[in-house]
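Visitor: Using only what follows, build the 3D model:
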Amino acid sequence: MKQEVLAIRHVHFEDLGCLELVLGERGNLVRYLDVGRGRIDAPNPLDPSLLVVLGGPIGAYDDANYPHLAPLLSMLEKRMAAGLPTIGICLGSQLIARALGARVYPSGKLELGWKPLELTEAGRTSALRHLEADGAPIPVFHWHGDTFDLPDGATLLASTDDCAHQAFAWGEHVLALQCHSEVLTDRFENWLVTYPGEIAHGGTTAAALREDTARHGPALERAARAMFDEWLDRFGISQQP
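Guide: So this is what the prediction gives:
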């Protein structure tokens, strides 16, 4: 029987990206639960072989306006306490941090565009090591205005000058990534046509982001696929006979 991966999706085009390609090659079934289409608390968080919480333009702390956040946080708490593989990307990483008791808050600056991560010593011995090639960091894509304190017991894996806590691990089974390492070049135009206001606020242009994505995207796709492959290997989330 093939293993099912559950992805919580807030915006249709902010999907699993290259992680979905990796999972497909391994024979995993991917099911998306789109926020706003059914009850967020319906799935048993202990059932999937992997749970991934994806990005979105809302605040991880804005329960008053987004009532799905409370049951989603409860799902994350139960799953992480059970020691099951869990990944958070952008908003997903912020929700993981909050579920682990850390504060999530506006950073005061929109980090938008392509820049490399500065890996910590722990990051260089983790699956994130693939985000460096021949000792040089590979630019990754960033689009977020919130940040979080590092949760108790977490291991910091990466930073940037605008965001001290870019990636962390919690135990062996939780990976939180503020950056969008999953982004695919041939799907990037959706980002540009959906968020023109944020692009202007971020001090860049759609043309510049499109050009940078064409330049850096293919290298990131190769590196991110290797990163996700290595991380998944430890859990046996692999192709089934």
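
Visitor: alpha carbons only for contacts and neighbour counts from here, please
Guide: Noted.

Visitor: quick one, what contacts the residue most central in space within the chain?
Guide: Central residue of the chain (Cα atoms, centre = their mean): residue 89, 1.4 Å from the mean position. By Cα atoms under 8 Å, 6 or more residues apart in numbering, the contact set of residue 89 is 52-55, 176-180.

Visitor: I have a second one here; can you model it like the first so I can compare?
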Amino acid sequence: MHTALPDTIYAIQHLAFEDLGSLEDTFYQMGYRVRYFEAGIDDLSKALEYKGLTIILGGPIGVYETEDYPFLQQEIDLLKVRLENNLPTLGICLGAQLIAHALGAKVYAGHAKEIGWSPLDIKATPNNPLAVLADHAVLHWHGDTFELPSQATLLASSAIYPNQAFSVGNNILALQFHIEAEAHTMEKWLIGHTCELRKADIHIPSLRRDNQQYAVALEMVASRVIQNFIGQLKYQ
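Guide: Below is the predicted model:
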């Protein structure tokens, strides 16, 4: 365990079944506890002002939908301050989009839904925490995308979208893809996102087969990504 980092990981959830997945076991094995905050219900100030690691998880809403979902504006405002203070932050999917937006980059509806398993183009940047993902398929599940923030380092691209992951220094990591996908819980996603899957004309049995084929291998390397990221945190 990273001795300087507080021993609880805070995670902001936007959708009940989009949790930390396989990463939760990784944190437990590393000696951390996990506490969840429910966006739209809980006061997120404690999570976003927390000096330890806060993880912002995915969800089907867009960062620009603040009129329909007013809690998003508070989340964005708190996140801006968090990032200015360089507090340890990991964003996944919507979480990555929120980080990009909070850093001043444009987030917008992409030209195509990217749903399914495919490998990443991992960039040859020094100390890239995603290097272990080379040659591994990851789960993509998004329609929005973002421009790269001016202060960010691009870490990965996909065949469809150039900006799939970025970092800002050692403490801020944003992943457009779902590194947390867990083989034995993916049926929750197929049930919960059925409307989106059908609208996008995704063949659910094929996606289920891919989940079963690729998720176990991803679980193993995802653990190493998290260990890499936590190992490089500069905690004050």
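
Visitor: so what number do they get for TM-score?
Guide: The TM-score (TM-score structural alignment, normalised by the length of structure 2) is 0.93; 231 aligned residues with a Cα RMSD of 1.7 Å.

Visitor: what residue of structure 1 matches up with residue 148 of structure 2?
Guide: Aligned by TM-score structural alignment, residue 148 of structure 2 pairs with residue 150 of structure 1.

Visitor: quick one on the thing from earlier: what's the counterpart of the residue nearest to the centre of structure 1 in structure 2?
Guide: Counting by TM-score structural alignment, residue 89 of structure 1 corresponds to residue 92 in structure 2.

Visitor: What of residue 49 of structure 1?
Guide: So residue 49 of structure 1 corresponds to residue 52, using TM-score structural alignment.

Visitor: Secondary structure element holding its match?
Guide: Assigned by DSSP states H and E, residue 52 of structure 2 falls within no helix or strand.

Visitor: Nearest spatial neighbour of it, chain-adjacent residues omitted?
Guide: Excluding its sequence neighbours, the residue lying closest to residue 52 of structure 2 (Cα to Cα, 6 or more residues apart in numbering) is residue 6, at 5.3 Å.

Visitor: how close does the one you found get to residue 232 of structure 2?
Guide: 15 Å (Cα to Cα, to the nearest Å).

Visitor: and if you look at residue 131 of structure 2?
Guide: Residue 131 of structure 2 is 14 Å from residue 232 of structure 2, by Cα to Cα.

Visitor: tell me the contacts of residue 22 of structure 2?
Guide: 180-182, 219, 222-223.

Visitor: which residues in structure 2 form helices?
Guide: 22-29, 45-48, 71-84, 94-102, 186-192, 194-199, 204-232 (DSSP state H).

Visitor: Same list (those helices) but as TSV, adding distance to residue 168 of structure 2.
Guide: Shown next, in TSV, are these (distance: least, Cα to Cα, whole Å):
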stretch	distance to residue 168 of structure 2
helix 22-29	21
helix 45-48	17
helix 71-84	9
helix 94-102	10
helix 186-192	30
helix 194-199	32
helix 204-232	12
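
Visitor: most packed of these?
Guide: Most buried of the helices of structure 2, by mean neighbour count (mean count of other Cα atoms under 10 Å): helix 94-102, with a mean of 26.

Visitor: Can you spell out which helices and strands pack onto that one?
Guide: Under the contact criterion of 3 or more Cα pairs under 8 Å, 6 or more residues apart in numbering; DSSP states H and E, helix 94-102 of structure 2 touches strand 54-56, helix 71-84, strand 89-92, strand 107-119, strand 137-146, strand 172-175.

Visitor: What span of structure 1 is the fourth one aligned with?
Guide: Strand 107-119 of structure 2 corresponds to residues 104-116 of structure 1 when matched by TM-score structural alignment.

Visitor: who's in contact with that stretch?
Guide: 59-61, 94, 97-98, 137-149, 160, 162-163, 199, 201-202, 209, 212-213, 216.
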